[in-house]
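Student: okay, predicted coordinates and the sequence, questions at the end:
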Amino acid sequence: MKLKHKNMRNRYTEYFVVLSLFFVFGCSNTKYLPEGELLYTGGSVKVKDSVIKKKDRKALEKELEGLLRPKPNKQLLGLRPKLWFYNIAGQPKKEKGFRYWLRTKVGEEPVLFSKVDLDYNASVLRNFAENKGYFKTRVSADSTVRNKRATAEYIVVPKKRYIIKSVTFPDDSLPMSRIIGRSSRRSLLKVGNPYDLDVIKAERERIDARLKERGYYYFNPDYILAKVDSSKGDHEVKIRLVIKDDVPPKALTSYKIDKIFVYPNFSISKDSVKYKSEDIVQYKDFTIIDTARTFEPRVFDRTILFKKGDLYNRKDHNLTLNRFVNLGTFSFVKNEFKISDSLPKTLDSYYYLTLLPKKFIRVEVLGKTNSASYTGSEINVNWNNRNLFRGAELLTVSVFGGADFQLSGANNGKNIYRLGTETSLTWPRFIVPFFPIQGSSEYIPRTKAALRYEYQNRTQLYALNSFKASFGYLWKENIRKEHQLNLLDVTYVSPNHVTQEYLDDIQKDEALGRIIEKQLIFGPTYSYTYTNTMQKRKKNTFYFNGELDLAGNITGLLSGANAKKNDTKEIFDVPFSQYAKIKTDFRHYLKLSKESELASRVIVGLGLPYGNSTILPTSKQFVVGGTNSIRAFRARSLGPGSYLNTITTNNYLPDQSGDFKLEFSTEYRAKLFSIVRGAAFVDAGNIWLVNADPNKPGAEFSKDFMKEIAVGAGVGLRFDVSFFILRTDLALPLRKPYLPEGERWVIKDIDFGSGAWRKDNLILNIAIGYPF
């Protein structure tokens, strides 16, 4: 009874603290107001109309409320903590120190009702409503004062909304009028739609964009006049689009491209470019003034889409600028068009390019931790040459090293060290033997060759030497679609310094032996990515990535490994791998409000070994768990299927992997305050083996795979400091697939008061960036 009474007392204490905070934040703000002033707490808009549908009326009220100025002080759970901090900080004596920081950075000065102009807001609401077709709208404004707080109320009484009865396009004899007329079927102004000034403006911009594709460089949307007649009909308007009478002659002229000048060494600090006659290089249609002979002329032929005699169009104009930026060698790109002196109705094009430093070194140092209780750091030193062969090629030579430590627990002393180097060369074009291909899209296609070596040492266990070579292509169709094709992708792994301790553990768990086997993997790989997540205004956005990995298929045909013989084929005394692997990653983002969204992800992966292989190489198998997967389980510790590793007593290597992967996550994200965002999430999934393994009962994929799905949930905080996001997620398992059937749901076992339960079930994940 005494314990129960103590708990009740603690609960009442918590209630008292919460109520006190509400009182402090809510009431004390008004006592700091200047004499005679009121705190403005916001405005509301009420639309009174029996004709408008309730849904449309509510939408209009929301739009109108967003126009009210000023905005009241920001609220959190009905309180105004930023205003409270401003008030308690007081007036600082100098522009530095804690009090100044608290008042100006954390705090927010009060929004006074004396700053609210009711008549001005009413006129803004009236204009907005009429621009949306509610002509002759009446707006009244009033205020309410209570306890030194004031609110503003606006009553909007719109008339019946006008709709478009007819749309007429320019019908004069100008050539551009015929172009506009032919594009009328794509007009944004539709008969029967409501009148909307914003749509009229968008239609003028559409017409301007159309004319820009037909050579009208000097035209702009302001040269189009929309005449609106509302005098006839029942709440209907006739819209007539015309070309203004005072349009300059050059805006009515369609231009072609004449001369093209390129300045690859332009300095933005100078007003003009000084050069000698010997600095001028004439290459095809281009006049290149390259005082330092920085680039081969063919670079500009591949990058600039305009040629002499082409009709000017905005698409090629913008694509060319984007291609120069994507070369990665210029810090500043400027383009000008001037009317040519040599030919009528032509433009000379000028490209002014400011170089980035040709050679530079970048050093990256980072700290990290993972759910396997390892903490470590990594350093990367990259030396770069942006223009190796005068063709905007990028040479990168990297040296990297890192170490992971487990300062306590079963892995104490079994640290992980890595050291390696990588060299890559990227060409800003396709390099296809015997078949030269040139891209023509907005994004420069690239060819990349890379060599990489890494030495990894797990102290007291083993070391691995890893070599990798690749050659392939990267290209983007547009901002949403990206491809990567590696024609050559070779990986060779060789063990080194395997300790007796590790060999003894292999006798207990044969799966550990696969990690130190020699591996030879080669074959083409391909990946495709589609995303529209950059469209911030869309309510639904998507991300999709598909990967295809084919290893040893041609070699298997030539060597006979595909014939399913008992003998294993080797190259240089190393068995080569044969498999087909596919992986898809689909994500959906549902925008719930300006500061919240629901993010979901589904991952499906399958690898099928064949011919020379009975299982996938360890490095190519699927794993789950960890900071970017099922966060309630430690990295690589879950699965396959219902299998639980009880053979190896030493848990230094939680490395469960499989041939088939199914994973699902959904996460609610919302801004809490300032740079802090919160999340609540649920993760589910598992991995399985395609072929049965007698040493891993329950690991094979079967018709009952849904009974072997792991489920976890949790909450997290994300700290958005603009250039990176620090993420902390606390998760716990809800379903453990390795428990006996009927006991796998463990929700009833949750006991936050038990130290033993917290140690076994609560997983803290710390990472950089969102999990997906």
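Tutor: Looks like it came in fine.
Student: okay, CA-based contacts and neighbour counts for the rest of this
Tutor: Will do.
Student: and the longest helix belonging to the chain, which residues are buried?
Tutor: What stands out as the longest helix in the chain, according to DSSP state H, is helix 2-27. For helix 2-27, burial by neighbour count (16 or more other C-alpha atoms under 10 Å) applies to Phe22, Phe25, Gly26.
Student: and the helices in this protein?
Tutor: Going by DSSP H, the chain shows helices at 2-27, 54-65, 81-89, 98-101, 118-131, 175-182, 197-212, 298-303, 314-326, 500-508, 553-559, 755-761.
Student: which helices and strands does the fifth one pack with?
Tutor: The reference is to helix 118-131. Using 3 or more C-alpha pairs under 8 Å, 6 or more residues apart in numbering; DSSP states H and E as the contact test, the elements touching helix 118-131 are strand 138-146, strand 149-157.
Student: for comparison:
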Amino acid sequence: MNRQFYYILIISAFSLGIISCGTSKLEKGEHLYTGADIEIVTDSLSKKEKKELKEGIKENLTPKPNTSFLGLRPKLFIGNLVGETKKNKGIKHWIKTKLGEEPVLLQDVDRVFNNDIAVNYAENKGYFNARASYETKQKNKTAEVKYTLKPGQRYIIKDFTYELDSTTIGKAIAEVADKTFIKKDNPFDLDVIKAERERVDALLKERGFYFFSPDHLIVEADSTVTEDAEVSMKAMLKETTPELAKKKFRINKVVVFADYNVNELTRKGYEIPYNTDSLEIYDQMYIIDPDNRFNPKMFDNSLQFETGEIYSRKDHNLTLYRLNSLGVYKFVKNEFFIADSAKNLFDVYYLLTPNEMQTLRLETTAKSNSADFVGGEVNLNWTHRNIFKRAEQLRFSTYTSLGMQVGGKRDDNNIYKTGASLELSIPRLITPFKLDVSGGFVPRTNAKIGYEYINRSSLYALHNFNTSFGYLWKHNRRIEHELKLFDVSLVYSQNVTDKYKDLMEDNPVLQRVVEDQLIFGPIYSFTYTTTMYPKRNTVYYRGMIDLAGNITGLVTGADAKEDKQKEIFDIPFSQFAKMEHDFRYYHDFSKRHSIATRLIAGIAYPYGNSEYIPFSRQFFAGGTNSVRAFRARTLGPGSYNPEDQDASFFFDQGGDIRLEMNLEYRAKLWKFLNFAAFVDAGNIWLVNEDEERPGGKFSKNWYKEIAMGAGLGVRFDFSILILRLDLAIPIRVPYYAEDERWRFDDIDLGDSQWRKDNLMLNIAIGYPF
């Protein structure tokens, strides 16, 4: 109790220091600005409308007060602690500017200006007769400004029309006017008016009006049409709209500088616009590539414009997206030049600056996981981005890693891995059948071959050869497909020690780890995501199906259960069907607070030539990206207790069925420091009974075998790198007796043995999902 008292005393003193330090260094007469309080005085608005109006006004007020968390101002505390810096560089300046903040004072607040902002914002939302006032509330060395707004009645749109003439652009606007965002009986809203102008502009860009701008469209509102709170609105072209913006343009020439370098062009005397009279035309394009670094066929699927067609912003953007996704260019830029103003023709130029064609990268990594392994890895990667002059990328990589056991409940063995792979990625589809590859991304044909050697000292060694061939393509930014026509893995063991053979006698499941395996078949995955869009609600889904040895098994009549197991190269090939679904949902409460959820469900079913799913294709649970309160790959299957196994180490527990759910609350504390609180639940199960792992088979009582863990985490978000530390404890353990699986009563943070057995620290790179 005395120790806990001192802890509480220290924390309280530190918190008090953070609170008081922000104000203790203020000069006489200065007050720390703590923010604005908005009061909406009206009986005509609902609570929701008042809340939206209040939040909108508050968002536009300046300046923002110092960052606070649970009533504390840690960044202000750090800024004051560091003090003044004489230089604009060095560690002290970095701490002052990145971790700390300067105090925001009352004298920094222009209260009259903010009062006007409150009125203007209300009027932009339709409250035309709004009035506001403010008062300053001071307490000790802090100050708050209270703004009181009387919005009055909100004006409603009585009618809205377009006033247009019979010119080309007038007719074009008339064609899209019926889909207007400005609707009768809706409240007046300036943001909706802006969105309508942008909508018309976007549609005109698809009809050739390249030089048109939203500013060329004006919307007038008349609030005097009736005595009620109504407004009559009409839209029209501004009289000052330039003639160029009213013209519908067509493409004249498409000119590509395939190896653009502004210094080289100047030295060689090239100018833009460029005289193309002496150039040959390739598929309606002029290609300028003096050193012949690129094959013109590379642009077949990328450039969308053709001579004579009407300009389209969609084709404009699609071309840029595809050129960027080739992966061979560092900068992609285009320019338009009027070729014939009388005929409304212009030339389009693409100025393409290549990346370095070859790169060599060496990486070193330190690793730690929840299975008490630490170690490191060295990677060497070589890439050629234009190996056959059509943006084909050839990648060679090799790596070596070592993992060593440090602590834990049991002795384990060092794991040594080394491997290499060669991958060719071609920016087009090489296929006898047709795939729908419409969209802004270049489809790819991928071929890969690789080898990996795994040595688990004093136990066994494994050789793993793999090769694959398939396609990757996108419809748009949200939807991605990957189809591997064949994915082949050949695994065989070597140097299986007597120690491991003895273990296999007591644990036959270990035999499957070192069995020779031949796995081949197609794999298809589908991904849908909206996480790249700045929305409050975003989703991610990935579905995968893996069909191994199906046609071969059916043709040969293979059946492992009836002693008809077939072999290829003296190795029984695997036959199974596997499916997995990964669904994630993200919701942002605000810029600083959000939740992330995930649901994973999968099943793998062996049949025909196989009684079991190959170890490398099974599901696993536990670890840094799974149920974090359990060591990696040691959870399950079902209610089986891995501690009952007669082995000197924890071996990986695989399953045929997986169900996992995760919920995580995320909060942004400082610029790069984030906090998380999470709950994980899930398990794996077997399709068939396994005598060596009792309780592992999936049954009607599966829900009673769900494991659960909870914990807290911190994440250091350095933009290019996210370092994650998650501390978790088990709160439901499926391999205990049914009435003892919930572990709330056993939590004892003061017991060192309990902490050693139950606290699980996960260190990882990136978010878990």
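Tutor: Yes, it's here. The structure displayed is predicted, hence computed values, not measured ones.
Student: what would you report as the TM-score here?
Tutor: Laid over one another, the chains give 0.95 as their TM-score (TM-score structural alignment, normalised by the length of structure 2), with 763 aligned residues with a C-alpha RMSD of 2.1 Å.
Student: thinking again about what came up before, so which of the helices and strands packed on helix 118-131 of structure 1 is the most packed in?
Tutor: By mean neighbour count, with neighbours taken as mean count of other C-alpha atoms under 10 Å, strand 149-157 ranks first of these at a mean of 19.
Student: where in structure 2 does that one fall?
Tutor: Alignment of strand 149-157 of structure 1 against structure 2: residues 142-150, by TM-score structural alignment.
Student: that stretch vs structure 1, average offset?
Tutor: Average distance, stretch 142-150 of structure 2 versus aligned residues of structure 1 after superposition (mean C-alpha distance after the TM-score superposition for structure 1): 1.6 Å.
Student: ok so, going back, could you give the angle of the longest helix of structure 1 to helix 81-89?
Tutor: Calculated by axes from the mean of the first three to the mean of the last three C-alpha atoms, to 10 degrees, helix 2-27 of structure 1 forms an angle of 80 degrees with helix 81-89.
Student: middle-most residue in structure 2, spatially?
Tutor: Note on structure 2: the residue nearest the mean C-alpha position is Thr531, at 5.6 Å, using C-alpha atoms, centre = their mean.
Student: show me what that one aligns to in structure 1.
Tutor: Using TM-score structural alignment, Thr531 of structure 2 pairs with Thr533 in structure 1.
Student: I'd assumed Lys539 was in contact with that match.
Tutor: No - counting by C-alpha atoms under 8 Å, Thr533 of structure 1 sits too far from Lys539 to count as a contact (10.1 Å).
Student: overlap in contacts, those two.
Tutor: By C-alpha atoms under 8 Å, 6 or more residues apart in numbering, Thr533 of structure 1 and Lys539 have these common neighbours: Tyr589.
Student: pretty sure Ser373 of structure 1 is touching Asn412, no?
Tutor: No - applying C-alpha under 8 Å as the test, Ser373 of structure 1 and Asn412 come out as separate, 10.0 Å apart.
Student: overlap of the contact sets of these two?
Tutor: Counting by C-alpha under 8 Å, 6+ apart, the residues touching both Ser373 of structure 1 and Asn412 are Gln406.
Student: which one's more surrounded, the two?
Tutor: Ser373 (20 against 13; other C-alpha atoms under 10 Å).
Student: mind checking how far the closest residue in space to that one that isn't next to it in sequence is from Lys620 of structure 1?
Tutor: Once flanking residues are discounted, Ser373 of structure 1 sits nearest to Gln406: 6.1 Å by C-alpha to C-alpha, 6 or more residues apart in numbering. As judged by C-alpha to C-alpha, to the nearest Å, Gln406 of structure 1 and Lys620 of structure 1 stand 26 Å apart.
Student: before we move on, the earlier item: point out the most buried one among the helices of structure 1.
Tutor: helix 81-89 (a mean of 22).
Student: quick check: that one compared with structure 2, mean distance?
Tutor: Here the mean offset of helix 81-89 of structure 1 against structure 2 after fitting is 3.1 Å, by mean C-alpha distance after the TM-score superposition for structure 1.
Student: redo the helices of structure 1 as a markdown table? Include distance to Gly607 of structure 1.
Tutor: Formatted as a markdown table, the helices of structure 1 follow (distance: least, C-alpha to C-alpha, whole Å):
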| stretch | distance to Gly607 of structure 1 |
| --- | --- |
| helix 2-27 | 54 |
| helix 54-65 | 50 |
| helix 81-89 | 54 |
| helix 98-101 | 56 |
| helix 118-131 | 59 |
| helix 175-182 | 53 |
| helix 197-212 | 48 |
| helix 298-303 | 40 |
| helix 314-326 | 35 |
| helix 500-508 | 25 |
| helix 553-559 | 14 |
| helix 755-761 | 31 |
